[in-house]
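J.: Sequence first, predicted coordinates after that:
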Amino acid sequence: MRRERITDLALWALICAPVVLRAVADGGGEWWRPVAGSMVLGAAVGLSRGRPLTALLLALALGLSVTPRLWSPEYATALAVFGCLAGRRTALARPALHAFAGTAAVGLLITLAARLDLRTWLVQLSTLAFAVMVPWLLGRYVRQYAQLVDTGWLLAGRLEREQGVAADRARLLERARIAGDMHDSLGHDLSLIAVRAAALEVDPSLSGQQQGAAGELRAAAGEATARLRDIIGVLRESDVAAPASPPGETVAEQVDRARRSGMDVALSGDGTAGGLAPMTVRAVHRTVQESLTNAARHAPGAPVEVRLVQSDSALTVTVTSAAGPAGLPPGPPAESGRAGAVELPGGTGGGTGLVGLDERIRLAGGVLRHGPLPGGGFDVCATLPRAPGAAPLAIPGASPSSAQELARARQQVRRRLKQAIWVPLAATAALGVLIGAVGLAARYGTVLDRARYDLVRVGDPAGPVGARLPGHAMGGAPGGAPPAPAGQNCRYYRTGPFTELPAYRVCFRGGTVASKAVVR
């Protein structure tokens, strides 16, 4: 915050310096004007961080208050600075474009209300384009470059985290392998100890006390072997390799077991599902088990239907559960763990059952679809190939790689950099066309034909004569014209759109036409 305050004070001093210097050059003049301008600039600096477009509009209002042309030496620096800050600190470009269009419209209204020449508005547009929009585009480019750098650092951090996760997973897998090796080696040694203890237990040369100690040693070795098998079995359960041998339970037997547990389950189709690949049989068993477990947990008492539809190439397993009696539809369930770990009804799950089920079906070459039903309930549908050796499907919804995201960010920055180059060029071309069109219209608007000039008589009232003359006159006497008569207000009109001389001169004094002449 302290650094921001110092930066804002330095910025305020920078943009107020031209205002003070201009006031000193003018000999003081109306001192309240530079004081009020400095105060408004200070408010704009205070708003430039939270509301940069508001700060820019304040600077534009100060410029228009000095001159309708918008260009003034004392506020030119402020326009450029606040334009750049608006591009740097504004996320969207559309509000700034609306502000520029509104400023141009207000400037046109001021020009028309003050009955000024349209060239004043053209100067205002030129100032808006080059003193405000070009710095704004520069600020936009700086913002996009900073976003690209931030994106690069974020992707680098993400890669580091992903590498850390991969390293942790590799370490865990290695520990699981070490545990498996330990199980194999220690299990073998403990089995040998149990065998030798059993031999000592029946050795007739030992006393009864020694044989009892050998029996205790044999029992302890057996218990240690069983505990080691249980612990290492849990560790091996988390490995990615699934057992390829199918379970001995068919779908019909699963449904019967669930029905004996108290569930309202109906089976349609052939519950044997024979002639399938071992991996497919395992996936079918896991699908039915996971779905029945979730239905028993999240919709107890609700009817469940298991459907098996077989064709020559695929097998479809669909498990549909209705809403529970309490009226609570089963949402995405906190599913059970791996196959064989749940006994219906009930069970405990870790909330990743459907994720693991989807992975198992994908590895078997199938597709899993699941979701809530419109009328309440939940539906799980797995389609599996019948042919053995089906290739695993690609992982759906894989997020783009970091390299792709970085390439997309670079492409976006390059596109906006092109905008920062082409937009000023297009604006300059459009402004040139507009200036040419307005200039051409101004030339045609100051042409006075000979017949109307002849109708003007010296001594005629100025009102009727002014109505017959063109609405606009030349900005002043054309170059090389003789001086106007003293004490007369003279207007000059072209004889052709692209000629300066000869020109018609009509002079007024006291509300009447004082003189007229063809200036050569």
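T.: Ah, there it is. Because the structure is a prediction, the values reported are computed rather than measured.

J.: Every contact and neighbour count from this point should use C-alpha atoms.
T.: Noted.

J.: Does anything pack onto the top helix by length along the chain? Which helices or strands?
T.: In the chain, taking DSSP state H as the definition, the longest helix is helix 134-201. If you count contacts as 3 or more CA pairs under 8 Å, 6 or more residues apart in numbering; DSSP states H and E, helix 134-201 packs onto helix 76-89, helix 208-237, helix 402-445.

J.: In contact with residue 182, which residues are there?
T.: Residue 182 makes no contacts at all, as judged by CA atoms under 8 Å, 6 or more residues apart in numbering.

J.: Repeat that for residue 43.
T.: The contact partners of residue 43, taken as CA under 8 Å, 6+ apart, are residue 55.

J.: Show me which residues of whichever strand or helix holds it are buried.
T.: Element membership for residue 43 (DSSP states H and E) is helix 32-47. Buried residues in helix 32-47, defined by neighbour count with 16 or more other CA atoms under 10 Å: 34, 37, 38, 40, 41, 42, 44, 45, 46, 47.

J.: Tell me which residue of the chain is furthest from the middle?
T.: Note on the chain: the largest C-alpha distance from the chain mean falls to residue 205, namely 84.6 Å (CA atoms, centre = their mean).

J.: and that one, that one's in a strand?
T.: No: counting by DSSP: H, G, I helix; E, B strand; the rest coil, residue 205 is not part of a strand but coil.

J.: for comparison:
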Amino acid sequence: MRRENARERLTDLALWVVLAGCVLLRSDPNDGGSWWWVGTGVPLLGLAVLLCRSWPLLSLVVAVSLSAWQTPELFTASYAPAMAAFGYLSGRRTATARPALLTFAGIASAGLALGLALEDLWTWFALLITLLFTIVVPWLVGRYVRQYAQLVSAGWQLADRMEREQQAVADRERLRERSRIAGDMHDSLGHDLSLIGVRAAALEVDAGLGPRQQQAARELREAAAEATARLRDIVGVLRADGEPAPTAPSGETVGALVERARDSGLDVHLHEDGPRAGLPPMTARAVHRVVQESLTNAAKHAPGAAVRVGLSCGDADVTVRVTNPLPPSAASPSAGGTGLVGLDERVRLAGGTLTHGPSADGFTVTARLPLSSGAAPTPPTAPTAARELDDARRRVRRGLLQALTVPVAVGAVLALLILGFRFWSDSRTVMERAQYDRIRVGDTRADVLTRLPRLSLDGPPSGVQREPADAGRCEYYRAKKYETTPAYRLCFKDDRLTSKTIVTDVDNEEDRPR
């Protein structure tokens, strides 16, 4: 029963004050017994509030017992708010539904036993209605609020984990692409360093140079060889485990790449538009990688389909577009793959933009790269799971709506049962005039009951004067179906019929007592 912090203590105190206030407002200062109810109910409600965090169903049973103590129909203005509050808290704080369902079944069973003992099923029907709308409905609301909170929490955790995993995959692909870029640098710089070493070796053996110049040339050649070896070692470390050296020739053009793909059996067509000035090295390699990765994806995901490669050079940028028809049954090239992530990193580092996705012609990869070197744009923001979280919230709202409609449906069924029982009981409370005439004052109760209908009315019909105080126990029966008046009144005292009367309304009676 300990509270974790001051907020919980203040919340429970406020709950007890509100529930106790409902009891105090319904008490009658002029009724001495009312204060006895207050003196008992308010402390017990305080005990229920203390128990509601650890044993919410026990708190609910305390509130139900207090309400049933006042009326077997269970609904009282003093304790109905307490039953609704503890019903909600039971759903909010109980992990499983079985204990609550067993508690509700126990309350309904106890009400049925009480109704049978009192020979009054209407009391049980009233108890079921109170149980449904005062306890079960708040319990359902609390239960789905709990499920909603759990689903939102689990959704955020799942979204955070997925984002971290996606970010890790993207980072890995970016690092891999950067290692490929380093390999490209090795291919180009190694070639240049080798040329420097060859020229230095030629100067080293040139007879026209003096010893000092030849020594400088030899040192230059050795430095170029050492730089080439060091570059090879560094790039070898950056290369992924088991990744072979690049097979494409250094400085291969897009046309040579397309020709090589066509020779391997791929149906590919190249269309070039615009002047072909010398591209910056990073842009040229990015264009080559876009075409290479797109052709690889086309061969993998759309084998046998014709691939169109478009290369358009403008004044400020170059655009490469690769399109292949995508069969309806084929998967998207980006689905489940990470090649496009690395490709996007390559294009971004070159200062360009990359788009890919289905189009009217199939699946299209488009890259736009600048013809002049520039700073790489800001990397895209990490993906979020807001859309997935909104979908989860909508599902929970639909579940909550269904949970609220279930009590309405149950209430409608219960109303039909009550209405049917009402018609059935009305038909069993009708006494024929011939039966009434055969009954004589002075007959024993046992003899009279054999000639009476199975059921009697719950009390005097509306508007009928009550029987005298010394009349004994009186019972009423209908004279006509579905009409309360006229009615037959039979009064018994000492197990004998003392009077029989036909009553209609106030001060209007036939057949004086006989």
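T.: Done, it's in. Because the structure is a prediction, the values reported are computed rather than measured.

J.: Mind checking the TM-score on these two?
T.: Both chains were compared after superposition, and using TM-score structural alignment, normalised by the length of the second structure their TM-score is 0.61; 391 aligned residues with a CA RMSD of 4.6 Å.

J.: with the second structure superposed, average distance for the helix holding residue 43 of the first structure?
T.: With mean CA distance after the TM-score superposition for the first structure, helix 32-47 of the first structure departs from the second structure by a mean of 3.7 Å once superposed.

J.: now that helix and helix 76-89, what's the angle there?
T.: Here helix 32-47 of the first structure runs at an angle of 10 degrees relative to helix 76-89 (axes from the mean of the first three to the mean of the last three CA atoms, to 10 degrees).

J.: Quick check: buried residues in the following helix or strand past helix 32-47 of the first structure?
T.: Next helix or strand after helix 32-47 of the first structure toward the C-terminus (DSSP H and E): helix 52-66. Neighbour-count burial for helix 52-66 of the first structure flags 52, 53, 54, 55, 56, 57, 58, 59, 60, 62, 63, 64 (criterion: 16+ other CA under 10 Å).

J.: And for helix 52-66 of the first structure, what's in contact with it?
T.: 37, 40-41, 43-45, 47-48, 70-72, 75-76, 78-79, 82-83, 85-86, 89-90, 96, 99, 103, 107.

J.: among these, which ones are buried?
T.: 37, 40-41, 44-45, 47-48, 70-72, 75-76, 78-79, 82-83, 85-86, 89-90, 96, 103, 107.

J.: Tell me the spacing between the residue nearest the centre of the second structure and residue 90 of the second structure.
T.: Centroid-nearest residue in the second structure, with CA atoms, centre = their mean: residue 392, separated by 3.5 Å. For residue 392 of the second structure, the distance to residue 90 of the second structure equals 24 Å [CA to CA, to the nearest Å].

J.: Confirm residue 319 of the first structure sits in a helix?
T.: No: counting by three-state DSSP, residue 319 of the first structure falls outside a helix, being strand.

J.: Now tabulate the helices and strands packed on helix 134-201 of the first structure in a markdown table and tack on distance to residue 459 of the first structure.
T.: What follows is those, written out as a markdown table (distance: least, CA to CA, whole Å):
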| stretch | distance to residue 459 of the first structure |
| --- | --- |
| helix 76-89 | 48 |
| helix 208-237 | 114 |
| helix 402-445 | 25 |
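
J.: ranking the ones you listed by burial, who's on top?
T.: The highest average neighbour count among those, using mean count of other CA atoms under 10 Å, belongs to helix 76-89 at a mean of 25.
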